[in-house]
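In: Give me coordinates for this.
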Amino acid sequence: MDTETLIDAWRRLLSGSGKSWVLFEHGTCVVIDEPTGELAERATETLREFGPVQVATSAGDFRVLELKNGEGWLVTGHHPDVVTFVALDEPADPSHLAVGIHGRSKRDQDGTELHVIHVEDNGPAAE
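Out: The predicted model follows:
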């Protein structure tokens, strides 16, 4: 999925939430409730700690949420503010297990590579 499509998907998903967010290269988003300081830096710290997968620990756990708009799925992990988007055309197998493993793999890539592609600052100063 190209960068602009991914950014647009997250904008739609978080529309009206008033939350700031930072998007990483493989589709993992870190949502920031209280946007203070350098958002990309804060999100990178969070993802550095909670992105990499460690099987047989809570870092390997995931939950799959199917999007009502038919766009794909959200895959959550062990940190409530770290969520990965999986588009409908990404996994070969659309079962929740396959989607979850695919999303967890994307989170792991983002958590080890830590490449920010977009910052959406919806804090008070951004209004």
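
In: going forward, measure contacts between C-alpha atoms and count neighbours the same way
Out: Noted.

In: what packs against the helix ranked longest in the chain?
Out: The residue-count maximum for a helix in the chain (DSSP state H) belongs to helix 96-113. Other elements packing on helix 96-113 under the criterion 3 or more C-alpha pairs under 8 Å, 6 or more residues apart in numbering; DSSP states H and E are strand 28-32, helix 39-50, strand 63-66, strand 72-76, strand 82-87.

In: how far is the helix or strand following that helix from where the chain is centred?
Out: Going down the chain from helix 96-113, the next helix or strand is strand 116-120, by DSSP states H and E. Its chain's C-alpha centre and that of strand 116-120 lie 11 Å apart, by C-alpha atoms, centre = their mean, to the nearest Å.

In: and what of stretch 116-124?
Out: Using C-alpha atoms, centre = their mean, the offset of stretch 116-124 from its chain centre is 13 Å.

In: Also this sequence, please, to line up against the first:
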Amino acid sequence: MADKDPLVDTWRQIITGDQKSWVLFEHGTCVVLADPADDLAAQAVAILREHGPVRAGSPAADFGTVPLESVPGWVVTSHHPDILTYVSPDDTDQDDITQDDDNTPLAVGLIGRANRDRDAHDLTVIHVEDKRP
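Out: As a prediction, the model looks like this:
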């Protein structure tokens, strides 16, 4: 099932498993809901509002990068295990960042962290994937 927003289709390829509900935000941040509540969007907004903003010198500024095999790009992790941000090669300066470059984790991580921070402040939900039985 294709969606109008290619970012939704990208996340469908990234998140495997039929039982994982998730909520996608405007700048590519996804909150995976391990224990879904009645209102998935409200639950994800609450998680991102509390754990998404970047606070320098705190665990909220930490990130990791994971190169993807199923789609081009990377997932940027955060201190919260259920908050992930997708960074497409199109989001990067193609001249400076490639999948194999040694500087990629830092450069991509900074982009993903900034997008997570934007999503944590804007809190604009663009898609809810409800996989509850």
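
In: related to what we said a few turns ago, mean deviation of the longest helix of the first structure from the second structure?
Out: Once fitted to the second structure, helix 96-113 of the first structure is off its aligned match by 0.3 Å on average (mean C-alpha distance after the TM-score superposition for the first structure).

In: picking that back up, let's have the helices and strands packed on helix 96-113 of the first structure in a markdown table, adding mean neighbour count and distance to G103 of the first structure.
Out: Output for those, formatted as a markdown table (neighbours: other C-alpha atoms under 10 Å; distance: least, C-alpha to C-alpha, whole Å):
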| stretch | mean neighbour count | distance to G103 of the first structure |
| --- | --- | --- |
| strand 28-32 | 25 | 8 |
| helix 39-50 | 19 | 14 |
| strand 63-66 | 18 | 9 |
| strand 72-76 | 22 | 6 |
| strand 82-87 | 25 | 6 |
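
In: Residue range in the second structure corresponding to the longest helix of the first structure, please.
Out: Using TM-score structural alignment, helix 96-113 of the first structure corresponds to residues 105-122 of the second structure.

In: for that stretch, which positions count as buried?
Out: Neighbour-count burial for stretch 105-122 of the second structure, counted by 16 or more other C-alpha atoms under 10 Å, picks out 105, 108-120.

In: ok, N122 of the first structure to D61 of the first structure distance?
Out: Using C-alpha to C-alpha, to the nearest Å, we find N122 of the first structure at a distance of 29 Å from D61 of the first structure.

In: Can you tell me the centre-most residue of the second structure?
Out: By C-alpha atoms, centre = their mean, the second structure has its centre lying nearest to T85, at 2.0 Å.

In: how near is that one to T92 of the second structure?
Out: 14 Å.
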